[in-house]
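Visitor: Prediction below, plus the sequence it came from.
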Amino acid sequence: MLTAAARPSWPAAVSPLVLGAVAGPRRAARVLGVFPTCVYVGLGPHDAVLALLARDALLQPIGLRLPTWSPDVRWDVSPGDEVDVGEGRVRLARADVVAARVQRLPRVAPPPPDQPPHRPLDCALDCTLDDTDCALHCALDWPPEAQRWLAALAQDLAAAALTNQPVAPFLRSLVGAGRGLTPSGDDAIAGVVLALRAAGRLRAVDRVGSHLGPLLDRTTSVSAALLRAAVEGYAVPEVVALLAAPGPSPDPRLLERVLAIGHSSGRDLLAGITGARRALSAHRAVGHRAVGHRAVGHRTGTVHASAQEGVLHA
C-alpha cells in the first residue's frame, strides 16, 4: 500500500491546465470531493479545480495522474479538508503527489483546410434520439425525452453562436441543469463547443465561451472547470477521438466508451455534439440564418421543468 509509515511521495503527470497552480507558490486548498479513483481539490476561484487521478480514473484534462491503480491508493483525506498545493506538489495528510512530468493532453483540433466537412455522428445518434427502431437505441437504453430536449437546446445554442445571435438565453437554460458533479446541461454545452471547434468554427466557440464565464457560478466547481477546459478544446481522450474520427458513422466501440462516461455524462455530451452537428449542417446548407422557429421561453421552461422533475441526470 502507498500509506506506509514513512511519508511517501507519489510521482504524477500534471496537466498543463493546472501546472501553474501546482508549480506556483505554496498555498492552502480545499478538498471538494473524494472518490476511489480521484480527489477533487478547489484552488480558490469557483472554476479552478484540480483532480488527483489514479491510473484507472477517467483521464480528465484538469488532473495530476498517478501511475498507481486505485486499489493501491489511500487518499486519507475527506471533503472539506485543507491540503497544500504549490512548489511542484500537492501535500495530502500522509503523502505528497509530486508533478514529475507534464502530460500531453488530447485536444480537439479544427480540420485541415482541404478536408471536406463530415458528420460522423448524425446517422447513429439521429435514429436513437428520434426513438426509431434502432438496434443501438435498444442495446444502450437511451432516455429519449431528456436527450431530445438536450439535443434541441444544443442545436439552438450552436445555431445562435454560428449566426451571431444571442447565446446567453440558451446558456442560462443549460448551465447547472441536472444533478451531480457535472449536470446534464453542462455536459451538453461541452459537447457543443467541442463539436464547433472540431468543425473549425472558432469564432462561434469564442462567442459561447465569452458568455459562459459569468454563468459558471450556477453550477459545481468541478463542472465549471471542465467547461473552461472544453472551450479550449480539452476533453477526455474518448470524446476527442470520437470528434476526430472520419467516416459516415462512429466506431461502435468508441461510441460505447463515450456513452460509459459517468452516470449519463457521455450521453449528455453526445446530445450536445448531435445538436451542434445539426446546426452546422443547416448553416452550411442555407448560409447565415436566424436561430429558428423555436421560442426561447418555451424551450427554457421545458428544460428547467425536466431538471426539477429529475429527467436530467449527471
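Guide: That came through, no problem. Numbering: from 1, shown residues only.
Visitor: going forward, measure contacts between C-alpha atoms and count neighbours the same way
Guide: Noted.
Visitor: can you give me the strands in the stretch 151-300 of the chain?
Guide: Assigned strands in the stretch 151-300 of the chain: none (criterion: DSSP state E, counting those that start in this stretch).
Visitor: In terms of secondary structure, what does the biggest helix by length in the chain contact?
Guide: Ordering each helix of the chain by length in residues (DSSP state H) puts helix 265-286 first. Under the contact definition 3 or more Cα pairs under 8 Å, 6 or more residues apart in numbering; DSSP states H and E, helix 265-286 sits against helix 122-129, helix 144-162, helix 184-198, helix 252-259.
Visitor: could I get those as a markdown table with mean neighbour count and distance to Leu64?
Guide: Formatted as a markdown table, the helices and strands packed on helix 265-286 follow (neighbours: other Cα atoms under 10 Å; distance: least, Cα to Cα, whole Å):
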| stretch | mean neighbour count | distance to Leu64 |
| --- | --- | --- |
| helix 122-129 | 19 | 33 |
| helix 144-162 | 25 | 31 |
| helix 184-198 | 30 | 21 |
| helix 252-259 | 16 | 22 |
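Visitor: Please compare the first structure with the one that follows:
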Amino acid sequence: MIERSENALRGPQPAASEHGHEPVRSPVPGAAGLAVREALERPRRPARVIAVFPTAAYLRLNGGAEPRVVALVGPDGVRPANSIVVPGTGRQPFHGVREGDSGWVGDGHAEAGGLRVRVRRWWDPRPALGPLPEARLRHAAMLLEAAPDPRACGLAGHPGPAALAGACAAGDLAQAVLAAERIVGLGPGLTPSGDDVISGLLLSLRLLGEVTAGGSRAVWLADWLGAAVTTDAETRTTSLSASLLHCAAAGQPSVEAAAVLRGLAGRAALAPAARRLVSSSRYSGADLAWGLLAGCRAVLALGRTSSRLASA
C-alpha cells in the first residue's frame, strides 16, 4: 500500500506563481518503462497530478488505454512499470509540483506543475527469467518464505488472501475470481493491500509459468484471473492501483518486484532482493512479496498436476 499523499510530507511550500505553480523548467531527460510507451508516443493529452511525495509524483491521464496513471519517480523512488525515472537536480525533483496541478503526457514528454520531462531512454519491465527447473523454483520458494516478513500481509487475519492462494494452487478459476473480488480495493492508501497481493500473484503466475515446465496452466490462470480483476478496476479501487493491476496482468512488475522474480529464477540473489522489496514501503512491498510467494507455490502445484496428468 502506498501511503496517502499529504502536503505536510513535503515541508514548507515555495511561493506560487501567478499561474498557481512555478514556471515550467527546461525539460530534463527521463527513462520510461515500456508500459507507458503508447501514452508517451501519442499526441499530448491532458493529465492531472493525483498525488505527490518526496520521491514520486503521479499523473492521471484523461481517458485512453491503461495504464492511465504515469508515475514520475526520482532516483531514490520505487519504480513501478508505469514510471518515468527523473534524475536528481540538486534538490527534490518534484519541488514545486502540487497535488491537483494540471499537466499533460504525449509527444515523448510528460509535464506536471513546473516539471517537464523528455523521455530519452526506455527500459523493459519484464525480467528475463528462464528456463527454470522445478527443483530450483521449489528451493527458491522456501528461501523467500524464510526472508524477512514476506508473509506480513497488510490483510493479515483476513481470509481473502489465503482463499485466493488456495484456489490458484488448485487451478480453480471460479473460486480464484471470487476470492480476488473480495479483496480488490481492500485496504487504505493509493495501492490497497488487496490489490498488491493480487498483483504479486498475477506476476508470478505469468512470468514464472512462462519459463517453467508444465507452467501453461499457470499462464492460463493468469490470463483469465487478470482479465477478471482488471474489468472495471478503476470503479473498484484507486486510479493508480487500477493501472498497476493492468501492468501486473500484462506481466510488467516494478523494478523491485522484478528483482525478486529474478531471484526466484536463480538469476540474482534472492534474499537481498526480498529485503529491498519488503522495505520499499510500509505495506506494499510485503503485500507484493506475499502475492509473489503465493503465485510461486501455485506454479509449482499446477506444474505437478500437469505432470501427473501427462504421465497417466
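Guide: Noted; the coordinates are in hand. Nothing here was measured: the structure is a model prediction, and the numbers come from that model.
Visitor: So what's the gap between the longest helix of the first structure and the chain middle?
Guide: Mean C-alpha position of helix 265-286 of the first structure versus that of the full chain (Cα atoms, centre = their mean, to the nearest Å) differs by 15 Å.
Visitor: ok, average deviation of it from the second structure?
Guide: Helix 265-286 of the first structure: mean distance to aligned residues in the second structure after superposition is 2.4 Å, counting by mean Cα distance after the TM-score superposition for the first structure.
Visitor: is it possible to export the helices and strands packed on helix 265-286 of the first structure to a markdown table including distance to Gly272 of the first structure?
Guide: Shown next, in a markdown table, are those (distance: least, Cα to Cα, whole Å):
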| stretch | distance to Gly272 of the first structure |
| --- | --- |
| helix 122-129 | 11 |
| helix 144-162 | 5 |
| helix 184-198 | 4 |
| helix 252-259 | 13 |
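Visitor: Those: which one's closest to Leu270 of the first structure?
Guide: With Cα to Cα, the closest approach to Leu270 of the first structure among these belongs to helix 184-198: 6.3 Å.
Visitor: Next, the angle helix 144-162 makes with the closest one.
Guide: Per axes from the mean of the first three to the mean of the last three Cα atoms, to 10 degrees, the angle that helix 184-198 of the first structure makes with helix 144-162 is 50 degrees.
Visitor: Kindly state which of the helices and strands packed on helix 265-286 of the first structure is positioned closest to Val108 of the first structure.
Guide: Proximity to Val108 of the first structure (Cα to Cα) singles out helix 184-198 among those, at 5.9 Å.
Visitor: What angle do helix 265-286 and that closest one make with each other?
Guide: Using the same axes, to 10 degrees: helix 184-198 of the first structure against helix 265-286 is 50 degrees.
Visitor: Identify the residue of the first structure aligned to Tyr283 of the second structure.
Guide: Using TM-score structural alignment, the partner of Tyr283 of the second structure in the first structure is Ser264.
Visitor: Repeat that for Arg116 of the second structure.
Guide: Aligned by TM-score structural alignment, Arg116 of the second structure pairs with Asp96 of the first structure.
Visitor: which one of the helices and strands packed on helix 265-286 of the first structure lies closest to Ala109 of the first structure?
Guide: Nearest to Ala109 of the first structure, of all these, is helix 184-198, at 5.6 Å by Cα to Cα.
Visitor: how distant is that closest one from the center of its chain?
Guide: Using Cα atoms, centre = their mean, the offset of helix 184-198 of the first structure from its chain centre is 7 Å.
Visitor: again, but for stretch 232-248 of the second structure
Guide: The mean C-alpha position of stretch 232-248 of the second structure is separated from the chain mean by 10 Å, Cα atoms, centre = their mean.
Visitor: and what of stretch 89-96 of the first structure?
Guide: The answer for stretch 89-96 of the first structure is 27 Å, by Cα atoms, centre = their mean.
Visitor: re earlier: compare the helices and strands packed on helix 265-286 of the first structure and give me the one nearest Val14 of the first structure.
Guide: Once those are compared by Cα to Cα, helix 184-198 is nearest, at 22.1 Å.
Visitor: Tell me the helices and strands packed up against that closest one.
Guide: Packing contacts for helix 184-198 of the first structure, counted by 3+ Cα pairs under 8 Å, 6+ apart, involve helix 144-162, helix 168-174, helix 202-212, helix 221-231, helix 237-244, helix 265-286.
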